[in-house]
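[1] sharing a model that was predicted from the sequence below.
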Amino acid sequence: MKTAERLESVQEYYFSKKLREVAALREQGKPVINLGIGSPDLAPPQQVVDAMQNGLKHSKAHQYQPYKGIPELRNAMTGFYSRYYDINLNAENEILPLMGSKEGIMHISMTFLNKGDKVLVPDPGYPTYTSVSGLLQAEVQKYTLDESQKWLPDLEALEQLGLENVKIMWVNYPHMPTGTKATADFFKKLTAFAEKNEILVVNDNPYSFIQNTQPLSILDTDIRSDYVMELNSLSKSFNMAGWRVGMLAGSSKNIEAVLKVKSNMDSGMFYPLQAGAVKALQLSDEWFLKLNELYSSRKKKVLELVKTLNCEAAPGQSGLFVWAKAPAGKSAESLVDELLYDKDLFVTPGFIFGEQGRDYVRFSLCATEEMIDEALKRIRS
């Protein structure tokens, strides 16, 4: 049976293949330490788990749920945006719960892209922006992010290159993989750029609470532009990656359009997951303070590891990773292979995020301090 033509433009996700290789090495007895994946190794808050378990007792827990989430979840999401981002969203039509924000990338793309439309994708950036665009037979147009420009797009240069047929632009701040934070002023300029050029700019925003005390949203406080949307997620902020709970915020017009796609793709999120998510979104600031204390401690050890490898990491990075430049005269890819096969240590090569990442490697903070110490010991040996 011949597969669809759309599959010719995409490959299996890098981590899908690489984790199989890591698993195979472990089956051979290799004690591989994984510092490559951004999957939180910590548990969600206990009160969130309790709320999820109590949700199992709800009279309608095992029935189909509303396509746009239960009202309690939408209210919790808008309350979360109001409290932490100072953004006032209408819970009825300006927020849409998702089964993870990765789902949202596909839904948004299916909602707005036709075959042949162009999509602006950051380089370096999250590979899913490119693969989803390819699956929908859109044309990917990479825009360069550079360390000398603080990993922010040059909007004037983009306009000079021409933006004909560009329909969507993906941005991701705080940025993965570099850990760069945007500013409120930059988001204002980006919104003006979107409206001037009639491009839908979507900020993918799952890292705004990790190693960051000033979370920002691209959304305007009062006015909801039809050219700006934002994805958010509970995966990183609350250690709920496997729960698959995310959200999409934007104008009522755009949310209604995306709902047309989503309602034909699933039959609602399991009620207990929604009940747990409600509790998570209502937690106090203390949760983030404790979480970031732990990540800060881990980060110090990872930076020591980076230094030992003669790599260079820029200061002030946020998020779950440390982005570091490989030593002069040594390719990042060869460094990654050397660490995996000689030191039983897996880190992520920067090339999977685009050409601009080819000289970099990414280290995850999703490992215990004991594991990071062991990794450091192996490298020093």
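    Yes, it's here.

[2] from here on, just use CA atoms for contacts and neighbour counts.
    Noted.

[3] could you say which helix or strand contains residue 143?
    Applying DSSP states H and E as the criterion places residue 143 in strand 139-144.

[4] helix, strand, or coil at residue 300?
    helix (DSSP: H, G, I helix; E, B strand; the rest coil).

[5] ugh, wrong one, I meant residue 169
    strand.

[6] which stretches of the stretch 151-300 of the chain form helices?
    With helices called from DSSP state H, counting those that start in this stretch, the stretch 151-300 of the chain shows them at 155-161, 184-197, 252-262, 271-281, 285-308.

[7] for stretch 136-154, buried residues please.
    Within stretch 136-154, the residues scored as buried using 16 or more other CA atoms under 10 Å are 136-145, 151-153.

[8] for that stretch, give me every contacting residue.
    For stretch 136-154, contacts defined as CA atoms under 8 Å, 6 or more residues apart in numbering pick out 6, 9, 109-110, 113-124, 130, 133-134, 158, 178, 180, 182, 356.

[9] alright, now check it against this:
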Amino acid sequence: MIAQASRLNHVEEYYFSTKLKEVRALQDSGKPIINLGVGSPDLAPPPQVMTALHQALLNPDAHQYQPYRGTNDFRKAIAEFYQNFYGVALNSETEILPLMGSKEGITHISMAFLNEGDEVLVPNPGYPTYAAVSRLVGASTVFYDLSEETGWLPDFEQLEKRDLSRVKLMWVNYPNMPTGAVAKKAIFEQLIAFGKKHHILIVNDNPYSFILNEEPESILKYADDTDGVLELNSLSKSFNMSGWRIGMLCGSEKHINSVLKVKTNMDSGMFFPLQAGAAMAMRLPPDWFREQNKIYLRRKEKISILAEALDCSFTRDQTGMFLWCRVPQGITSEAFVDHLLKQYHIFVAPGFIFGSQGEGYIRFSLCSPEETIIKACKRLSA
């Protein structure tokens, strides 16, 4: 027998990968499952993007290998986007690296900067991939707690009490998933100062900044220099293009080149028509986001009714495409989710999968039509 690599001993299969097998099995057996668990946009990408994609298919070079750094036009579109929406000036030649989704970026960044034995600050609750990838590259995860009492923001006083001598990288994610919390200028400035003081690379994962959020921010806006800061971004959520697998990394030329060394040894450039469509998306006016958010706001209102019917509590100022709710006392998030699935055939995400600080919470996705959410509400009163 050939044994698996020891690095896999500390990594589990992604929760949604396994749980959705159970959900599909229930559906195959005839159960009418309503899936409110996964944040995969059900709405269509902008029509202008689809047109650009189709037209690019006719380009004589469309089906050849593409540059590892992405096409010039796509990088320029990203630079324009950051300038127009975040007020951040980026050099499209040296400070932008297109990616096959931001999850790829998490892996590439970790491989580029982490050695075995290095430590990584990971938010709790937070995106499970931060911790999983850190373990895969042999680094140690050091969780820093976020809590409802502090608005799901870092507690710098507690962070300063830690031994940070081996910490090399810190993952942050604002607007936050799963909690919907937003970081303002002061928090980003504190993060940047904290990183400089302790020689820690701060990486902000920023795919949710336009969903139900009227003041999109980039941590790069508050960095005097970008030597200690990187930012991941993605078209998956903002433009309903999750299946396209298109993201980007922005930061200093030095750091971009380090990540590029990894990327060039692991994959190739993205399919040309995908980049052409993505460039069109990045040049759309703000009206696109306003119309999207009208839809998400109506859905959020319906999800709120569902959550209240389940005796869950939540704050109403959350951003992003989820609603983060506290379950009733006396029941775990996993038990609550399993009861909801078996009793009402409704699936939502349990908070514990995002870390110990997520226990006692569940996460509803807004990626289902209003009619589906209304149907879920009716099941509770049937």
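    All right, it came through fine. Everything numeric here is computed off the predicted structure, so don't read it as measured data.

[10] TM-score of the superposition?
    TM-score for the superposed chains, counting by TM-score structural alignment, normalised by the length of the first structure: 0.99, backed by 381 aligned residues with a CA RMSD of 0.8 Å.

[11] re earlier: and the helices of the stretch 151-300 of the first structure: which comes nearest residue 53 of the first structure?
    Distance to residue 53 of the first structure, taken as CA to CA, is lowest for helix 271-281 among the helices of the stretch 151-300 of the first structure, at 6.7 Å.

[12] what sits against residue 223 of the second structure?
    By CA under 8 Å, 6+ apart, the neighbours of residue 223 of the second structure are 189, 192, 229.

[13] helix/strand/coil for residue 43 of the first structure?
    coil.

[14] how many residues are close by it?
    Neighbours of residue 43 of the first structure under the rule other CA atoms under 10 Å: 12.

[15] now it. Nearest residue, chain neighbours left out?
    Residue nearest to residue 43 of the first structure in three dimensions, not counting chain neighbours: residue 239, with 5.8 Å by CA to CA, 6 or more residues apart in numbering.

[16] test my guess that that neighbour contacts residue 38.
    No - applying CA atoms under 8 Å, one finds residue 239 of the first structure not in contact with residue 38, separated by 10.6 Å.

[17] what residues are up against the nearest residue to residue 329 of the second structure once chain neighbours are set aside?
    Distances taken as CA to CA, 6+ apart place residue 360 nearest to residue 329 of the second structure, at 7.9 Å, with adjacent residues excluded. In this structure, residue 360 of the second structure makes contact with 326, 327, 328, 329, 331, 332, 333, 351, 352, judged by CA under 8 Å, 6+ apart.

[18] how close does the residue nearest the centre of the second structure sit to residue 234 of the second structure?
    Centroid-nearest residue in the second structure, with CA atoms, centre = their mean: residue 207, separated by 5.2 Å. For residue 207 of the second structure, the distance to residue 234 of the second structure equals 5 Å [CA to CA, to the nearest Å].

[19] check residue 287 of the second structure too.
    For residue 287 of the second structure, the distance to residue 234 of the second structure - CA to CA - is 19 Å.

[20] also residue 121 of the second structure?
    Residue 121 of the second structure is 22 Å from residue 234 of the second structure, by CA to CA.

[21] same check on residue 259 of the second structure?
    Residue 259 of the second structure is 17 Å from residue 234 of the second structure, by CA to CA.

[22] and these two? Which one has more around it.
    residue 234 (25 against 20).

[23] what's the burial count for the residue nearest to the more buried one when sequence neighbours are not counted?
    Nearest residue to residue 234 of the second structure, sequence neighbours excluded (CA to CA, 6+ apart): residue 247, at 3.9 Å. Other residues lying near residue 247 of the second structure total 23 when counted by other CA under 10 Å.

[24] need the counterpart of residue 247 of the second structure in the first structure.
    Counting by TM-score structural alignment, residue 247 of the second structure lines up with residue 246 in the first structure.
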